[in-house]
Each structure stands twice: as C-alpha cells, then as structure tokens.
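Trainee: A structural model of the following input is requested.
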Amino acid sequence: MWVSELLGPGCSSVGAGAFSEHGPFQPNAAGVLVHNDYSWNTEANMLYLESPAGVGFSYSANTSFYTLVNDSITAKDSLVFLQRWLVKFPEYNNRDLFITGESYAGHYVPQLAQLIVESGSNLCLKGITIGNPLLEFDTDFNAEGHFYWSHGLISDQTYHLINTICNVSQIMRESWSGNYSKPCEMVANLINAEWASSNLDGYDVTSDVCLSDGETQLGSQKQHSSLASSFHPVSSLKSVQRAPRKKEAGGESIDLCVQDDTYTYLNRKDVHEAMHAKLVGLNSSWSFCSQVMNYDEYNLEIPTIGVVGSLVGSGIQVLVYSGDQDSVIPFIGTRHLMNRLTTEVGLNTPVPYKAWFDYDKQVGWMDTSLWGEQSVVICNH
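Mentor: Down below sits the predicted model:
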C-alpha cells in the first residue's frame, strides 16, 4: 500500500503516486493513458490510499470531520479502511502487506504500522518503506540549511546566519504563529531572495521543470493547501523555468509536465464517471492537495524515528531511502537519524556503506543494519 503525502499532509497518493510516479499508467498531454514501464505493480499488487478523508476524491459525509485532523485520526481511519477493504476482497487476506510512502509518510507509515502491531490485527504486515521521510522535525528541517549551502543555493553569509541566529525549524514554527521574530524574518527573507526565488524544484534541485501558467502545477496546488504550504515555507516549488516537455535521461524519456497532465486528466468528467468518483463536500475540481481539510500543523513536530526503532524490534522489516537532490527532507538529516537509531537500538552493520548497483549501473549508495534477522536498509540515490 502506498501513502504519498509528497507535499505534506493532505495531498494525494493517487495523483502523485499512482499517476505521476510509479502507477501502471500515466496520462500524457493528449489525455491518453500511457503504460509506465517502471510501475511498481510489476512487482506487487498496489493499493493507493487517499488519506485522510478530504484528500483527492475521498470525502467525509460529516464535514465537521475536516475541522481538525491529526496523525492519530489518520492512522486509525487507515487501519479501519484496510480491515474493511479485506472484508470486501477476502482473497487478499493472507497476502504479505508492505506499507510504503514518502515525505510526510514518515509519520503516516510508521504510525499505521505501529497501530497494526499494537492492535493485534490479523493483517500480515511484513515491512515498511519510506522515502525522504520526515522522522524528526528539528533534525530533518535543519538539514535544509546545509543542503542549500552545499549545493550553492544560498550564500556563505546566509548559511552562517542560519547556524547562528535562526535555523529552518525556527522559521517554520514562527511561520505557523504568523509572528516572526526580527532575526528569523531577516533569515527567511534572505533564503527567499537567494534560493526560493530561483525557480528550482525543491524536490529535485538539479532537474528541469515544466513551464506552466495555470493552476495545474503541483506547486500551485501546494500553495493552495495551508498545511502543505507550511510544510516547506522557505523554498519555492514554482515550475516556471522554460524546459522541454520531454527530457531524455539515461535513455529514458521523462515527461516533465506529468503533474499538469494528471491534474487535467483527473478533472475530466468522463474520468470521474469511469472511476465512480464523486466531488462530495469538496471544491468543484480535483486537486493535488486538499482545500477543505484543516490538519493539525503541530503534528509535524511529533518524532517518529523511535516508532521506526520499535517496529524493527517487533520484527518488521524497514527500508529507508533518500534522493540526494531533495532539499525538502534532505538525505543529510535522514542519514544522521538512521546512524543514531543504529546505535540506540543496538543494530549490527554486517554490510558496510557501499555503492548500490542496479544490474551494472550504479544508482546510489546503501548501508544495511540488522537486529536479529530484521534489517534496516538506508539508500541514497
């Protein structure tokens, strides 16, 4: 099962995960579904969960539900969904279950897995996979300053100020209250002037980006969701740099505007009818991030790295992976947290840090730690 939350809580697994990343099909500019050769469903049965209610095409019959949603509600509702889904499709009852996701799924995935373990559910949970996950607020977000500086995105002076008078986690906390201190306001303005105005994609700072003028941009959807916006207030996701729609990379043709195509596709009436989807209690159009739900932003500060450790101790396999060009949840913080977890939990490291190959092509680096027969694998790519 995949839980995306690429842009923070309240954003669509179907739009981002299924149609823009690793689902079986992706829409093109002509509105035609094109087969995705790299779909995860070639390896497993995939279930993409829109959670909590109010995300994507999901909705609550009681609109008061949207008033204040949090991590606990999301985990409980996700477990109820899984249990009821298996009642409807009993042929999957005894299948191994792996819960996967990225970014804010660093909360959703471990928390749901922990609830499954503690509830004594008969779900056959075998492992979790989390990519560029938010695991500890201060460590993860304060890694951004080092990432910006090491990639030449901010000046030495601004990096010094981040490290001495106001770091990124402080800026985020003050942005929630709407009351900036003078030091943090100054640092935030410097970051915005140097990096956030650069028209780079915060999730892949070396990638080309799609030219779009409309509301279809995934970045625009992010800005329309209050919490998704606060998930990363000091960097921009504006995709306005001129770039070809198609990019050739390593022999692959990449559609740089796949989010645009997905937005257009999922707002077609015939697609709604084919999917039996309803826009109930939602705005008149489908969006990447919920525009009706109020998520408790202070849940971002709940640490989940300890939950990951407890899952390993419960016999659950864990895979943590990070793209090394992601500035939102940089691999720098993740690597620090996993090294700390290895020490605290008493994991062995039988395989030293080494190059990671896909057949004969190097795609990153990896580290493997073991607790009994269970593993924590950390990959950077």
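Trainee: Please count neighbours and contacts with C-alpha atoms only from this point.
Mentor: Will do.
Trainee: Contacts only, for Phe137.
Mentor: Going by C-alpha atoms under 8 Å, 6 or more residues apart in numbering, Phe137 touches 169, 300-303.
Trainee: Near Asn36, how many other residues are there?
Mentor: The number of residues packed near Asn36 is 17, by other C-alpha atoms under 10 Å.
Trainee: Likewise for Leu266?
Mentor: As a burial measure, Leu266 scores 24 neighbours (other C-alpha under 10 Å).
Trainee: Which residue comes closest to it once chain neighbours are left out?
Mentor: Of all residues not flanking Leu266 in the chain, Trp286 sits nearest, at 6.6 Å (C-alpha to C-alpha, 6 or more residues apart in numbering).
Trainee: Does that neighbour belong to a helix, a strand or coil?
Mentor: Following DSSP: H, G, I helix; E, B strand; the rest coil, we place Trp286 in the coil state.
Trainee: from what I can see it touches Ser58, true?
Mentor: No - Trp286 is not in contact with Ser58 according to C-alpha atoms under 8 Å; the separation is 10.2 Å.
Trainee: Next, the buried residues of the longest helix that the chain contains.
Mentor: Counting by DSSP state H, the longest helix found in the chain is helix 71-88. For helix 71-88, the neighbour count (16 or more other C-alpha atoms under 10 Å) marks 71, 74-75, 77-79, 83 as buried.
Trainee: same question, stretch 304-323
Mentor: 304-305, 307-309, 311-312, 315-323.
Trainee: Before we compare anything, build this one as well:
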Amino acid sequence: MAMAPPPPSLLRLCLALLALSSCSLSPEGRVASLPGQPESPAVSQFSGYVTVNERHGRALFYWFFEAQATPEEKPLLLWLNGGPGCSSIGYGAASELGPLRVVRQGAALEFNRYAWNKEANLLFLESPVGVGFSYTNTSSDLDTLNDDFVAEDAYSFLVNWLERFPEYKDREFYIAGESYAGHYVPQLAELVYERSKDKKGKAYINLKGFIVGNPITNDYYDSKGLAEYAWSHAVVSDDVYARIKKYCDFKISNWSDDCNAAMDIVSSQYQEIDIYNIYAPKCLLNQSSASYANRAFFVNDKEQFRRRIRMFSGYDPCYASYSEDYFNKKEVQNAFHANVRGLHPAKWHVCSDSILNSYNFSVFSVLPIYSKLIKAGLRVWLYSGDADGRVPVIGSRYCVEALRLPIKTQWQPWYLDKQVAGRFVEYYGMSMVTIRGAGHLVPLNKPDEGLALINAFLRGEQLPTHR
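Mentor: Have a look, this model is predicted:
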C-alpha cells in the first residue's frame, strides 16, 4: 500500500532544515575546485572578500582552508605576510605552508604534504588594501597606510569574518607571520587582546598567542644584526665592518654619509647571492614585479637606505613569478571569487611597489607589545632560519635578549629524524627557535621542520631534545 505524503507543514519544516544544513556545510565563499588542482586529496577551501570599511568601500581578500582532519577540534590560525605590500596568498598559501602550491610556471597546483592545515584551520589574508585582490574605492586610503591602519583593518576583517563563519568564533585563535609581519602580527594581537577582555562581548576573540618568523622587530637591533651577520658570514671584509662599527649609529633615523657608503657595500655584495638564503642558488628570473623584491634592496639612493632595508623582506622572484602567472588567469579568478568588480581579469601582483613606496613607517620597535602580551599570559614564539641575511638570527637574538626575560630552559639543540634541526631557548613567557639551514622563508626552505615547529607551538609542547 502506498504511503500517504507528509502534511504540508512537516514538508516545509524538512525543507527548511535541509536548507539550513546545506548553508552550514556550504557557507558563502566555498571553492569547489581550482584550475589545475589535483583530484585528490580533497581540500575544503573558501575564498572571497570581507568588507572592513563600508563608507570607503574597503574590502580584504582571504583564502581559508579547513583542517585536513577533525577541523571542529583544531584551532584557527591566521597567517600574514609582510613587505609591506606582499601577498599572503601568493607567498604563504601558494608557495610556503598552504595545502595547494603553485608549480610548473603557474600551470598547475600540487598538494603540499607539509601544509600547516594538518594542525589548524588555516586562514590567509591579503593585507593591507592594495595588496593582491584586496581593494579600496577611496584612493586616499593608499596614502595613509601605516601599522595602525593595517592593524585596525585586519581586526575589522577578523570580527566580520567570524560573523560569516560563526563555528570558529569561540575556537582557540593564533596569529602567525614572517618578515614585516613581525610588526603586523603583534600589533594585531594587541588589538585583539584589548578588545576581547569581555568574554561575553559580541567582538570577543579567543586569542591564545602568536608566532613570528625572521621578523622585523626593532630597527636598531635588526640593522645591527644585518651588518654583523654579513661580516660573520664572510659576505663583507673586515675593513667594511670596521667602517660600519665606526660610522653607523643605527639608533637614529638619518644615517651619516659615511654610514650609508659602508652599508652600500653590504648591499653590493649581497647582489651576487640571495640575501634571503645565503647558501641557496640565486634565482636569475627577472620577469615579474617580484623581481623588484631583490632589486629594490640595491637602489642607488642612499637617502632611502633605511626604507629599502625593510623592502620585501624575503621573497624569491622564482616562486613569485609562478604565482603571478597562476593568479592572473581569468578562470582562476572566477573560481576564486576574486575580481568581483569587473569583467576583465584584475592584474594581480605578488608584491605592490606602490604600497611599499607610500607606506608610512612610523613604529621603531614592537618589543613593548611583546612585553605587554607576555605579561598577559599569551603564548609567544619567535623562530629564525639561520641562513637568512636579510632579517638574520643575530638581530632576533638581540631583540629577545632586550626583553630581559628569565631563562627557563637553556639554549640547546632540537631534533627531527635524529638530526639537529636547529636550536631553541625557553624563557618564562616566550620561546625562541632557530631552524638550521633555512633562509627567510622557513616553511618553504625546510617544510618538515616548519611543520614540526607549528605543531609544537599550537600544542604548547617543547621541541624534541633527543635524537
């Protein structure tokens, strides 16, 4: 006997529940697949825009990957790249630590078995406006960019993104980044901390800590470390280093002519190798805006040296060119929910020269933020690839030493696959880790070690101390 159809009211309820279920499983921005993406393994990913200022028409672009297993149990990790002016999608996601890497001169993607979404739900943000696909409809915004502006926009992004993805609202939250994100990360962490003191507030974010790699931290120590590293690693002569020590006062903004002349020699010597990984072969491609990343350091305007030592702190133009080839394809932009403002592909650059040139560098040091957030009980780690000449480990050690934290665990090796992977020291309040043989981009140069590092950080565990 045929069964009677359900009452209309019950049918409507079932349809409503089904729609609700579909929405929760497929929120706005889901990417089914990208051109050239391998068929397996499956990757749960989302991308799109989040408005951060309606009056100015300002929106930031993101790419989000759910954790590969049990995403409902894993924390949320935001990754930021620096520059200022470089894309966390082109570098962090597509070249370093995301699950999909651009390969074959931008022709395809490959699965990255060392992706950090093994350990966390992974969110990449193109920031500030003017970087990558992020945009503003108010051109004056691009003339007022500074660290405070970037932090406020990133905070607005987070609050609005969590409204779109409410299942992550109370999740443990961490911030990570490298290079000039050495400013972005602690500054954003400070904002989140200050505005999340009311745990019942609408804008509460469950911030637990931050981790930064080869970070720009303090102008004095970073500059001192750059010069000392160049000498101690035989890049410059004893005579040049003696002149730097005699003429350079890195505590002041305007260097003397004699100091500029000595530091210009450091620049010229680094032209012959890769300053971001001094033992790696030098990439000879010169076809993308990212090649400016290497050229910009060596411009012949001595008045701009303090600006150029910050420039694009560590980006390989070889990898940049692959990303530019890929993300400028119309079919990629369509699948990616990018370029929503026009029919023609937006010209996407891995780094923006105009952002760098107009950026207002106004913060000398973020060490006071470290002190504040360490005192607040946040987990704070700093890691450094020890083959980076641009933001070398020497400068970072000076920065950490300046915090005057009591030592918990003395400087010692840590191991991976029975080999020394680097060294670390634990203080009461933070940890510093080196990665042996890695350059500025640790997750790219040493992916296995990078994954072990983020795993230990997120779990609050010590790195392995025995073979």
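Trainee: Now the TM-score, please.
Mentor: The TM-score (TM-score structural alignment, normalised by the length of the first structure) is 0.82; 344 aligned residues with a C-alpha RMSD of 2.9 Å.
Trainee: Who wins on neighbours among the contacts of Phe137 of the first structure?
Mentor: The residue in these with the most neighbours, by other C-alpha under 10 Å, is Leu300 (23 neighbours).
Trainee: Would you map the helices across the first structure?
Mentor: Counting by DSSP H, the first structure has these helices, from start to end: 13, 71-88, 105-119, 137-150, 156-164, 168-177, 182-191, 218-224, 226-230, 258-265, 269-275, 305-313, 331-345.
Trainee: Quick one: the ones you listed as TSV, columns for distance to Asn45 of the first structure too.
Mentor: Output for the helices of the first structure, formatted as TSV (distance: least, C-alpha to C-alpha, whole Å):
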stretch	distance to Asn45 of the first structure
helix 13	15
helix 71-88	13
helix 105-119	18
helix 137-150	31
helix 156-164	44
helix 168-177	38
helix 182-191	42
helix 218-224	26
helix 226-230	29
helix 258-265	22
helix 269-275	18
helix 305-313	23
helix 331-345	28
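Trainee: Which one, of those, ends up nearest to Arg95 of the first structure?
Mentor: Closest to Arg95 of the first structure of the helices of the first structure is helix 71-88 (C-alpha to C-alpha; 10.3 Å).
Trainee: can you tell me the mean distance of that closest one from the second structure after alignment?
Mentor: Its aligned residues in the second structure lie a mean 0.5 Å from helix 71-88 of the first structure after superposition (mean C-alpha distance after the TM-score superposition for the first structure).
Trainee: Can you check which part of the second structure that helix sits on?
Mentor: Aligned using TM-score structural alignment, helix 71-88 of the first structure spans residues 147-164 in the second structure.
Trainee: Pull the residues that contact that stretch.
Mentor: The contact list for stretch 147-164 of the second structure, computed with C-alpha under 8 Å, 6+ apart, reads 27-28, 50-53, 60, 127-128, 168-169, 183-184, 187-188, 191-192, 203, 205, 360-363.
Trainee: what does the residue nearest to Leu266 of the first structure align to in the second structure?
Mentor: Taking TM-score structural alignment, Trp286 of the first structure has Trp348 as its aligned residue in the second structure.
Trainee: My read is that Gly377 of the second structure contacts Tyr428, right?
Mentor: No - the criterion here is C-alpha under 8 Å, and Gly377 of the second structure misses it with Tyr428 at 10.0 Å.
Trainee: ok so, going back, tell me which of the helices of the first structure approaches His35 of the first structure most closely.
Mentor: So among those, helix 258-265 is nearest, using C-alpha to C-alpha, at 13.1 Å.
Trainee: so where is that closest one in the second structure?
Mentor: Mapping helix 258-265 of the first structure onto the second structure (TM-score structural alignment) gives residues 319-326.
Trainee: mind listing what's buried in the matching stretch?
Mentor: Buried-residue list, stretch 319-326 of the second structure, by 16+ other C-alpha under 10 Å: 319-326.
Trainee: ok, those vs Asn294 of the second structure, which is closest?
Mentor: Asn294 of the second structure has its nearest neighbour among these in Ala320, at 11.5 Å by C-alpha to C-alpha.
Trainee: what sits against the closest one?
Mentor: Contacts of Ala320 of the second structure by C-alpha under 8 Å, 6+ apart are 90-91, 288, 290-291, 350.
Trainee: any chance of those in TSV, with distance to Asn445 of the second structure and neighbour count too?
Mentor: Formatted as TSV, the contacts of Ala320 of the second structure follow (distance: C-alpha to C-alpha, whole Å; neighbours: other C-alpha atoms under 10 Å):
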residue	distance to Asn445 of the second structure	neighbour count
Gly90	16	28
Tyr91	13	27
Ser288	21	19
Ala290	18	27
Ser291	19	20
Val350	19	28
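Trainee: Quick check: of those, which lies closest to Gly213 of the second structure?
Mentor: Tyr91 (13.7 Å).
Trainee: counterpart of the closest one in the first structure?
Mentor: That one, Tyr91 of the second structure, aligns with Ala16 by TM-score structural alignment.
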